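>>> Quick one: sequence and predicted model below, then my questions.
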Amino acid sequence: MGKINFFLDNKTEKCIINRLQSEGCVFAEDETRLLISEARTSEELMKMVEMRAGGLPIEYVVGYTEFCGLRIEVDRGVFVPRKRTEFLVHQAESLSCSGDIVVDLCCGSGAVGVALAAAVGRVVLYSADIDPLAVQCASRNVANSGGRVFKGDLYKALPHSLKGHVNILVANVPYVPTKAIKLLPQEARLHESRVALDGGEDGLDIQRRVAQEAPLWLAPGGHLLIETSKMQTPQTFEIFSSSGLTTKVARDEELDATVVIGTNSGLSLGK
């Protein structure tokens, strides 16, 4: 049951759908139902409709998104987890065991780590992001998983004691080339943090930094999993291999999702 506690006739609902459609909302009917379910008063509903019609992403309007069957809070400016990133979670789940130490770098809202913890069961979760807005948002989402969120630049944010002990390291890092930012959909380009999107000149700067240090943090047999684009896959594969990781690629055509997986097959370098 939704939160709505006022009468809404079919005519008004249709008007809302038309309003959203006129502003280019592809899923106007679904979004209208969502807005109605979240509004507590007719005034609040109309305010939400105008925010959405003005271009604010629906996730920011209602304050959350659905990810791997979970309700993930998303604050304005925080990266909104994409459907394709559920593939990253599924790949990590297949390699995880209860009790694993899991690190979620560039965590954004914390969705990947939270979803993995929910899927696997008991894990020791550490999430990190450089954006203070993301850290604040992720802290609320991660709390129910018993995890901790740290602010800082990649590994610098993490407790030093984790070196050589991480079983699963997931990182949905920014991988959009700087010059391609302008080609992104308006909702991402105008409303999401630039730091969550911009991967540098070729889009691979953050991937290189994560992969280079991964062997220092992974336990023997530990895994690094990074989402990348289909076009960037050969370069990401080479980045992983050059870092000394045993590397493979997983692909889901339906989701247009690619995950590169690297395994630390040697002795831990972090001890």
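Cool, the structure landed. Note that this is a predicted model, so its numbers are computed, not measured.
>>> From now on I want contacts and neighbour counts done on CA atoms only, so please keep to that.
OK.
>>> Please name every helix or strand in contact with the helix or strand encompassing residue 215.
Using DSSP states H and E, residue 215 maps to helix 205-217. On a contact count with 3 or more C-alpha pairs under 8 Å, 6 or more residues apart in numbering; DSSP states H and E, helix 205-217 meets strand 218-228, helix 233-242.
>>> how many other residues sit next to the residue lying closest to residue 229 once chain neighbours are set aside?
Spatial nearest neighbour of residue 229, chain neighbours left out: residue 258 (6.0 Å); criterion: C-alpha to C-alpha, 6 or more residues apart in numbering. Residues near residue 258, counting by other C-alpha atoms under 10 Å, number 23.
>>> what does the helix or strand harbouring residue 258 contact?
Using DSSP H and E, residue 258 sits in strand 257-263. The contact list for strand 257-263, computed with C-alpha atoms under 8 Å, 6 or more residues apart in numbering, reads 84-85, 87-88, 91, 221-230, 233, 236-237, 240-241, 245-252.
>>> how near is residue 34 to residue 65?
Using C-alpha to C-alpha, to the nearest Å, one obtains 11 Å as the distance from residue 34 to residue 65.
>>> want to compare, so here's the second one:
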Amino acid sequence: MSVFASATLRSSVISRLRAAGCVFAEDEARILLSASTTPAELAAMVSSRAAGRPLEHVVGWAEFAGLRIAVQPGVFVPRRRSEFLAATATGLTRPGAVVVDLCCGSGALGAAVAAAAPHPVELYAADVDPAAVRCARSNLAGGAGPAGARVFEGDLFAALPDALRGRVDVLLANVPYVPTADIALLPPEARLHEARPALDGGADGLDVLRRVVAEAPVWLAAGGTLLFETSERQTPTALAVVRAAGLAAADIRHEDLDATVVTATRR
């Protein structure tokens, strides 16, 4: 939609979004105007956003690490804080590295690593949610990622080919880590419109992480590293879980993004 012909319309969209409680109404209006092709389509998008649907689900994509990632309704929306996880993982790649994006959601992390790595990597991704798998296949086999990436559907490592055992150099696992009791405190965009399994990490938020860490040593190559995101409050327990599995643990903090990444390396 032409920006030059829509000053009044843009103001109207901003006002509607503000009234609906959208904090970044100006930025969202810009995205909605650029994503729509007709006034009718714009009106439908604005109504959907004002009703509480995530902006990314409304327009069908999310901006992540300089990429446009397709995001279908119900699929977890990649958070900006996770760009730190992707960047940390990228720094561990080498030529031909085997990279696995577990609990991949839309495939944003794998796509970001493959795009930013200074050399080609061998990329695999997996998720238990069929909608997420469809989304990830679209992203990782298209413009956002390498055409050769393979995406599997299934529960954690059970989804991966056995041939990857002992070969994984970089294992990204952006597991759900919100404690069950805290789900009700999440913004409605997440609570009502993203799949609960992508959010709920159990009583202390670390149930899925424990499952990943328990199996990771079998899949990691010598010197390979598992990386995951967690909250600052959960970091001490997460580090203890990693060390109990015999992996070398470290945590890295990015204050501006409010992001904490834990690395777990096979000795």
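That came through, no problem. Values in this document were obtained by computation on a predicted structure and should not be read as measured data.
>>> What does the TM-score come to for these two?
After superposition, the two chains reach a TM-score (TM-score structural alignment, normalised by the length of structure 2) of 0.96; 262 aligned residues with a C-alpha RMSD of 1.1 Å.
>>> rewinding a little: quick one: which of residue 34 and residue 65 of structure 1 has more around it?
More neighbours surround residue 65 than the other of residue 34 of structure 1 and residue 65, with 19 against 14 (other C-alpha under 10 Å).
>>> what's the counterpart of the more buried one in structure 2?
Aligning on TM-score structural alignment places residue 65 of structure 1 opposite residue 62 in structure 2.
>>> So that match is in contact with residue 73, correct?
No - using C-alpha atoms under 8 Å, residue 62 of structure 2 is not in contact with residue 73; the gap is 11.9 Å.
>>> Can you find the partner of residue 192 of structure 1 in structure 2?
With TM-score structural alignment as the criterion, residue 192 of structure 1 pairs with residue 194.
>>> residues in contact with the nearest residue to residue 55 of structure 2 once chain neighbours are set aside?
Setting aside the residues directly before and after it, residue 55 of structure 2 is nearest to residue 49 in space (C-alpha to C-alpha, 6+ apart), at 6.0 Å. Taking C-alpha under 8 Å, 6+ apart, we find residue 49 of structure 2 in contact with 17, 55, 58.
>>> and residue 49 of structure 2, what pairs with it in structure 1?
For residue 49 of structure 2, the residue aligned by TM-score structural alignment is residue 52.
>>> Could you say which helix or strand holds that match?
Residue 52 of structure 1 belongs to helix 42-53, assigned by DSSP H and E.
>>> what's the mean deviation for the next helix or strand after that helix versus structure 2?
Sequence-wise, the next helix or strand downstream of helix 42-53 of structure 1 (DSSP H and E) is helix 58-62. In the superposition with structure 2, the average deviation recorded for helix 58-62 of structure 1 is 0.5 Å (mean C-alpha distance after the TM-score superposition for structure 1).
>>> List the buried residues in helix 58-62 of structure 1.
Neighbour-count burial for helix 58-62 of structure 1 flags 58, 59, 60, 61, 62 (criterion: 16 or more other C-alpha atoms under 10 Å).
>>> Residue 13 of structure 1 versus the second one, what's the distance?
Read it as residue 59 of structure 1. Applying C-alpha to C-alpha to residue 59 of structure 1 and residue 13 of structure 1 gives a distance of 20 Å.
>>> just the last one next, same as before
Relative to residue 13 of structure 1, residue 62 of structure 1 is positioned 17 Å away (C-alpha to C-alpha).
>>> what's the answer for the first one, then?
Here the distance between residue 58 of structure 1 and residue 13 of structure 1 works out to 17 Å (C-alpha to C-alpha).
>>> Please say which position in structure 2 residue 118 of structure 1 maps to.
Aligned partner of residue 118 of structure 1 by TM-score structural alignment: residue 115.
>>> Check which helix or strand that match maps to.
helix 108-116.
>>> I'd like the next helix or strand past that helix.
Heading C-terminal from helix 108-116 of structure 2 (DSSP H and E), you reach strand 122-127.
>>> And the contacts of that following strand?
Contacting residues not belonging to strand 122-127 of structure 2 are listed as 96-105, 107, 110, 114, 133, 136, 146, 148-156, 159-160 [C-alpha under 8 Å, 6+ apart].
>>> Apply 7 Å and report the result again.
Contacting residues not belonging to strand 122-127 of structure 2 are listed as 96-105, 133, 149-156, 159 [C-alpha atoms under 7 Å, 6 or more residues apart in numbering].
>>> Alright, that wraps it up for me.
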